[in-house]
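Return a 3D structure for these sequence lines:
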Amino acid sequence: MITASELHEGMALRIDHQIYKVLDVASRAGAAKMSGNVQARLCNVHSGRLWDQHFRPQERLEDVAFERRNLEFLYSSGGTCVFQRLDTFEQVEFPSASLGLAEQLLPPGTELIGEFAGDEPVSVLLPNTVEARIASTAAPARAQPDSGTKEASLDNGRHIQVPLFIAPGELVTIDIRTGRYVERVRTQRKKGT
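Model (predicted):
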């Protein structure tokens, strides 16, 4: 048990038999007879729903300890993302809502770290960016780097905006939170080829 004044980003709480991850915390001091409060933005780890909640600073809350385990992303289907634990090869399901855009952008075989409360899956620690191959787009145009964008289709079927100089078949980096193009992946050429 902890008090609300001890809350910090990244913690997990059990409230009414549901597990919530703390996304953001702000404390306000009270004045005179008014007591302060702790405002926390929480995310239900099963449904992905956000909840803004106010607590009294001395309110007792049940914190949940995380255990981190290595996982490999397998596939997503029917509102769930299926991972495999690398230590036991057991399959674990996370709600697609808890992964957001990552569900559509993560390539199968990606190794990630999962957080568990006992044997209950809580969340997946996602990278900031992923690499994806451009399946189709208009022919590249030689232009200034910041001059414009065009639509491109990734190998997973998702459509994004890329700079005019990107060609089909190229590998690009995509921001996993926004789904936007970040940069072209440069590949090393072997000497003598």
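
drop to CA atoms for contacts and neighbour counts, all remaining ones
Will do.

and residue 66, what is it in contact with?
Shown in contact with residue 66 (Cα atoms under 8 Å, 6 or more residues apart in numbering): 12, 115-118.

Make TSV from these and add secondary structure and neighbour count to it.
Listed next are the contacts of residue 66 as TSV, based on DSSP: H, G, I helix; E, B strand; the rest coil; neighbours: other Cα atoms under 10 Å:
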residue	secondary structure	neighbour count
12	strand	24
115	strand	19
116	strand	17
117	strand	15
118	coil	11
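
residue nearest the centroid of this structure?
With distances taken as Cα atoms, centre = their mean, the residue of the chain nearest its centroid is residue 126 (4.5 Å).

before we go on, could you also do this sequence so I can check it against the first one:
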Amino acid sequence: MAALIEAIDVKRKTLFEHEDIPYYCMEADVSSPTARGGQTLVRLKMRNLLTNAVFEKSFKAGEKFKEPDLETVEATYLYGDADGYHFLDQQSFETLTLTEGMVGNALDFLIDGLLIQLNKYNGNPIGLELPIFVDLTVTQTEPGLSGSSQSGSVTKVATLETGLEIRVPLFIKEGEKVKVSTETREFAGRA
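Okay, the predicted model is just below:
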């Protein structure tokens, strides 16, 4: 049986299960009672790992939560179609499918063969984590000015192979690979 976690012990970044749904704790605030006989309450800001919905809820300090059956596996992006987005589990070589809602904004970075971390709950895929940087090819951009001395501070718009548009320095040309931060969605250097 999975270990139980008391509400008072839930801290920031804790994973727990409430009403058969896995949650990630974003903030925890303990409020002690001022009156005698009052109960200590724990207010949690939590994210539902299945829907990504964020909300706050208060619990009594003694309430218990189960540890969720979460697992992270390495997977490679294969392709997307009407059924969803397909990934190859690197351990079991099983094809796992995520819906567009599960993939979310990661679509801007998914290219064939990209290695990602796939999250599973009770053995079923529920979401993914991208690497910090992804190398993408520039498919369209304006020609830069040759001999520009301010090449580091002046930028132009570039469209990448996934359709994502970012700002790049003037010296970047079509066909070049660039390193893009998946967190900030900004140019991070040549690949």
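
counterpart of the residue nearest to the centre of the first structure in the second structure?
Aligned by TM-score structural alignment, residue 126 of the first structure pairs with residue 130 of the second structure.

which non-adjacent residue is nearest its match?
Sequence neighbours aside, residue 116 is the residue nearest to residue 130 of the second structure in space, at 5.3 Å (criterion: Cα to Cα, 6 or more residues apart in numbering).

ok, whatever residue of the first structure lines up with the one you found to residue 173 of the first structure distance?
Residue correspondence, TM-score structural alignment: residue 116 of the second structure in this structure matches residue 112 in the first structure. Here residue 112 of the first structure is placed at a distance of 17 Å from residue 173 of the first structure (Cα to Cα, to the nearest Å).

what's the alignment partner in the second structure of residue 83 of the first structure in contact with, if anything?
Structural alignment (TM-score structural alignment) places residue 83 of the first structure against residue 87 in the second structure. Neighbour list for residue 87 of the second structure: 75-79, 95-97 [criterion: Cα under 8 Å, 6+ apart].

What about those, which one has the most neighbours?
Per-residue neighbour counts (other Cα atoms under 10 Å) across the contacts of residue 87 of the second structure peak at residue 75, which has 25 neighbours.

Settle this for me: it is touching residue 89, isn't it.
Yes: assessed by Cα atoms under 8 Å, residue 75 of the second structure is found in contact with residue 89 at 4.4 Å.

so what's residue 67 of the first structure closest to, chain neighbours aside?
Of all residues not flanking residue 67 of the first structure in the chain, residue 116 sits nearest, at 5.1 Å (Cα to Cα, 6+ apart).

The one you found and residue 5 of the first structure: what is the separation?
Going from residue 116 of the first structure to residue 5 of the first structure by Cα to Cα gives 24 Å.

Then residue 85 of the first structure?
In this view, residue 85 of the first structure and residue 5 of the first structure are 35 Å apart by Cα to Cα.

How about residue 130 of the first structure?
36 Å.

swap in residue 101 of the first structure?
Residue 101 of the first structure sits 32 Å away from residue 5 of the first structure, going by Cα to Cα.

and if you look at residue 23 of the first structure?
Distance of residue 23 of the first structure to residue 5 of the first structure, computed by Cα to Cα: 15 Å.

Counting neighbours, what do you get for residue 65 of the second structure?
Residues near residue 65 of the second structure, counting by other Cα under 10 Å: 19.

Contact partners for it?
4-7, 16-18.

Kindly give a single PyMOL line that selects the buried subset of those.
Buried members of those, defined by 16 or more other Cα atoms under 10 Å, are picked up in PyMOL with:
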select buried, resi 5+7+16+17
